[in-house]
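K.L.:
Structural data only, the sequence is not supplied:
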């Protein structure tokens, strides 16, 4: 029997790897529906769905290796990062899916969530007040109108796979839907600012870099407590707290 490896596990979902197959266990079947439907619609490489038996979705591993990891230098070439930007542009140019993004909060709701989270971070002592205040100010630029695109919604660096300079697959589509294009670009480059220029070059259109940086702050502020509470370490070198510090 192949070794069973726990890829990620927390109270919301778990992903196991058995040989060349991934088993995603998720009690939220709407999230799995979105993942399967998105992979069928998008014009970029995605994993093959092998079978589905709720609450489990089985998908095949994609070839290649992840573009990188948060907190570690990426060994991928500038051309691979540019290819990721081009793939994201192809996704964003695709017809909108018929469902909203699962994280698709309006500006007022997002601002209220951010204010509440900033207050909790300070009062609980998780982060110093000056760090929170500065990044809350930076995050303001993300709270603007945007034209919805077909967005991945959780385009972490570990979700994009490459072989040399070619994109071989983009995984984990459970948050996909109508969203902000710059949120996808910001999520991919979080903690890897040195590759932002490569991604934007591959994306091939003007991008407001201040909004990218605003999303870095906003995403990190909203994530820190959740990561701590679910057994992850946002204080590790190069991770979310370092991203917040870099904005100072």
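P.N.:
Yep, that arrived. What you see is a predicted model; the values in this text were computed from it and never measured.
K.L.:
Please count neighbours and contacts with C-alpha atoms only from this point.
P.N.:
Will do.
K.L.:
Do you have the helices of the chain handy? List them.
P.N.:
Assigned by DSSP state H, the chain shows helices spanning 29-41, 78-92, 107-123, 129-139, 181-189, 196-203, 209-229, 240-246.
K.L.:
can you pull the contacts of residue 169?
P.N.:
44-47, 62-63, 160-162 (C-alpha atoms under 8 Å, 6 or more residues apart in numbering).
K.L.:
Could you export the helices of the chain as TSV, including distance to residue 21 and mean neighbour count?
P.N.:
Output for the helices of the chain, formatted as TSV (distance: least, C-alpha to C-alpha, whole Å; neighbours: other C-alpha atoms under 10 Å):
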stretch	distance to residue 21	mean neighbour count
helix 29-41	16	17
helix 78-92	24	22
helix 107-123	36	15
helix 129-139	38	18
helix 181-189	24	24
helix 196-203	29	21
helix 209-229	26	20
helix 240-246	30	20
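K.L.:
Just tell me which of these ends up closest to residue 23.
P.N.:
For these, the distance to residue 23 is smallest for helix 29-41, at 11.7 Å, taking C-alpha to C-alpha.
K.L.:
what residues does the closest one touch?
P.N.:
Residues from elsewhere that reach helix 29-41 (C-alpha under 8 Å, 6+ apart): 26, 46-47, 49, 54-55, 57, 97, 172-177.
K.L.:
thinking again about what came up before, which single one of the contacts of residue 169 is nearest to residue 234?
P.N.:
residue 160 (20.7 Å).
K.L.:
Leaving out sequence neighbours, find the closest residue to the closest one.
P.N.:
residue 170 (4.7 Å; C-alpha to C-alpha, 6 or more residues apart in numbering).
K.L.:
And that neighbour, how far from residue 217?
P.N.:
Using C-alpha to C-alpha, to the nearest Å, residue 170 is found at 24 Å from residue 217.
K.L.:
What of residue 25?
P.N.:
When distance is defined by C-alpha to C-alpha, residue 25 is 30 Å away from residue 217.
K.L.:
How about residue 189?
P.N.:
If you measure residue 189 against residue 217 using C-alpha to C-alpha, the figure is 12 Å.
K.L.:
ditto for residue 248
P.N.:
Residue 248 is 10 Å from residue 217, by C-alpha to C-alpha.
K.L.:
shared neighbours of the two, anything?
P.N.:
Residues within reach of residue 248 and of residue 217 at once, by C-alpha under 8 Å, 6+ apart, are residue 135.
K.L.:
List the contacts of the nearest residue to residue 200 once chain neighbours are set aside.
P.N.:
Excluding its sequence neighbours, the residue lying closest to residue 200 (C-alpha to C-alpha, 6+ apart) is residue 85, at 6.2 Å. Contacts for residue 85 (C-alpha under 8 Å, 6+ apart) come out as 185, 198-204.
K.L.:
Below is an additional structure, to be compared with the one above:
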């Protein structure tokens, strides 16, 4: 009999694996609605939806393995990283989803609030927060919206050899900034940015990519600490902030 593996669990959602099936349990069914519709619309491989009985969504496991994990060196080939960039470009060229993403004003307001919290609670040194808040400014500019995954972290992209076999966790998909997806894919894996951009196939503003690295890390730290994750682990969000020039 297959064992039950707890992939992730916190007070908002949990994911269990039983053999070749993933069971996603989410307290907010609107996130699951987005996930199912986004996977149906995406022009790149996604997990097969086996069944849905709220609050549970059952998905088939993808072949291959994740490109990597935050805080760990990736063993994936440069060609696999380039293929991930090509998949991102295909997604960004697809028709827009019908639902909007967060506005610039919403992102800027949340960034200000999180920076204030980090300093007020002595989570990070003021200078580190201030420097990265300044770097993040470059991301806060108008962009032409594209179909974004919204959480395209390296552990959500699966490959078998040099081929991408699928992308998981679409609950944050929306209209958004293409460079946000590219930044999240390479967060903590800066050395693979060149491979990703080679596959993506178009020039991008590297300052904006770096800005999204800072912005995403600043926004994530409170949520991570409150949900049982450690952004201070080597190679994770705090190290990303420290590595920014």
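P.N.:
Yes, it's here. Just so it is clear, the structure is predicted and the values come from calculations on it, not from any experiment.
K.L.:
quick one on the thing from earlier: and for the residue nearest to residue 160 of structure 1, the neighbour number?
P.N.:
Under the neighbour criterion other C-alpha atoms under 10 Å, residue 170 of structure 1 is assigned a count of 25.
K.L.:
In structure 2, what residue corresponds to it?
P.N.:
Residue 170 of structure 1 maps onto residue 167 in structure 2, with residues paired by TM-score structural alignment.
K.L.:
about what we covered before: from what I can see the residue nearest to residue 160 of structure 1 touches residue 42, true?
P.N.:
No. Using C-alpha atoms under 8 Å, residue 170 of structure 1 makes no contact with residue 42, being 10.1 Å away.
K.L.:
Now do residue 119 of structure 1 against residue 66 of structure 1, distance only.
P.N.:
Counting by C-alpha to C-alpha, the gap from residue 119 of structure 1 to residue 66 of structure 1 is 35 Å.
K.L.:
Tell me which residue of structure 1 matches up with residue 45 of structure 2.
P.N.:
Aligned by TM-score structural alignment, residue 45 of structure 2 pairs with residue 45 of structure 1.
K.L.:
If we ignore the residues flanking it in sequence, what's nearest its match?
P.N.:
Nearest to residue 45 of structure 1 is residue 169, by C-alpha to C-alpha, 6+ apart, at 4.5 Å.
K.L.:
what does residue 128 of structure 1 give?
P.N.:
Leaving aside its sequence neighbours, residue 128 of structure 1 sits nearest to residue 122 (C-alpha to C-alpha, 6+ apart; 6.1 Å).
K.L.:
ok, now which ones touch the one you found?
P.N.:
Contacts for residue 122 of structure 1 (C-alpha under 8 Å, 6+ apart) come out as 128-129, 132.
K.L.:
who touches the residue nearest in space to the middle of structure 2 in this structure?
P.N.:
By C-alpha atoms, centre = their mean, structure 2 has its centre lying nearest to residue 151, at 2.4 Å. Neighbouring residues of residue 151 of structure 2 by C-alpha under 8 Å, 6+ apart: 169-170, 172-173, 181, 184.
K.L.:
corresponding residue for it in structure 1?
P.N.:
By TM-score structural alignment, residue 151 of structure 2 lines up with residue 154.
K.L.:
Please apply the same query to residue 117 of structure 2.
P.N.:
In structure 1, residue 117 of structure 2 lands on residue 120 (TM-score structural alignment).
K.L.:
What is the corresponding segment of structure 2 for stretch 66-76 of structure 1?
P.N.:
Counting by TM-score structural alignment, stretch 66-76 of structure 1 lines up with residues 66-76 of structure 2.
K.L.:
how long is the matching stretch end to end?
P.N.:
End-to-end distance of stretch 66-76 of structure 2 (C-alpha to C-alpha): 9 Å.
K.L.:
Same question for stretch 137-156 of structure 1.
P.N.:
OK, stretch 137-156 of structure 1 end separation, C-alpha to C-alpha: 24 Å.
K.L.:
Report the contact partners of whatever residue of structure 2 lines up with residue 179 of structure 1.
P.N.:
Matched by TM-score structural alignment, residue 179 of structure 1 corresponds to residue 176 in structure 2. Neighbour list for residue 176 of structure 2: 100-102, 143-148, 150 [criterion: C-alpha under 8 Å, 6+ apart].
K.L.:
Looking at these, which one is closest to residue 18 of structure 2?
P.N.:
The shortest approach to residue 18 of structure 2 among the contacts of residue 176 of structure 2 belongs to residue 150, at 26.4 Å (C-alpha to C-alpha).
K.L.:
Can you tell me what residue 134 of structure 1 aligns to in structure 2?
P.N.:
That one, residue 134 of structure 1, aligns with residue 131 by TM-score structural alignment.
K.L.:
Tell me how far its match lies from residue 242 of structure 2.
P.N.:
10 Å.
K.L.:
PyMOL command for the buried members of the contacts of residue 169 of structure 1?
P.N.:
Buried residues within the contacts of residue 169 of structure 1, by 16 or more other C-alpha atoms under 10 Å, are selected in PyMOL with:
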select buried, resi 44+45+46+47+62+160+161+162
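K.L.:
Show me which pair in the contacts of residue 169 of structure 1 is furthest apart.
P.N.:
Using C-alpha to C-alpha, the contacts of residue 169 of structure 1 span at most 14.1 Å, a distance reached by 44 and 63.
K.L.:
just the contacts of residue 176 of structure 2 now: which is nearest residue 5 of structure 2?
P.N.:
Comparing the contacts of residue 176 of structure 2 against residue 5 of structure 2 with C-alpha to C-alpha places residue 150 closest, at 25.6 Å.
K.L.:
ok, how many other residues are close to that closest one?
P.N.:
21.
K.L.:
So it is in contact with residue 182, correct?
P.N.:
No. Here residue 150 of structure 2 does not reach residue 182: they are 10.0 Å apart, not a contact under C-alpha under 8 Å.
K.L.:
so stretch 200-208 of structure 1 matches what in structure 2?
P.N.:
The aligned range for stretch 200-208 of structure 1 is 197-205, by TM-score structural alignment.
K.L.:
got a list of what the residue lying closest to residue 95 of structure 1 once chain neighbours are set aside touches?
P.N.:
Using C-alpha to C-alpha, 6+ apart and skipping residues adjacent in sequence, the residue nearest residue 95 of structure 1 is residue 150, 6.8 Å away. Listed by C-alpha under 8 Å, 6+ apart, the contact set of residue 150 of structure 1 reads 91-97, 176-179, 181.
K.L.:
Before I go, just wanted to say thanks for your time.
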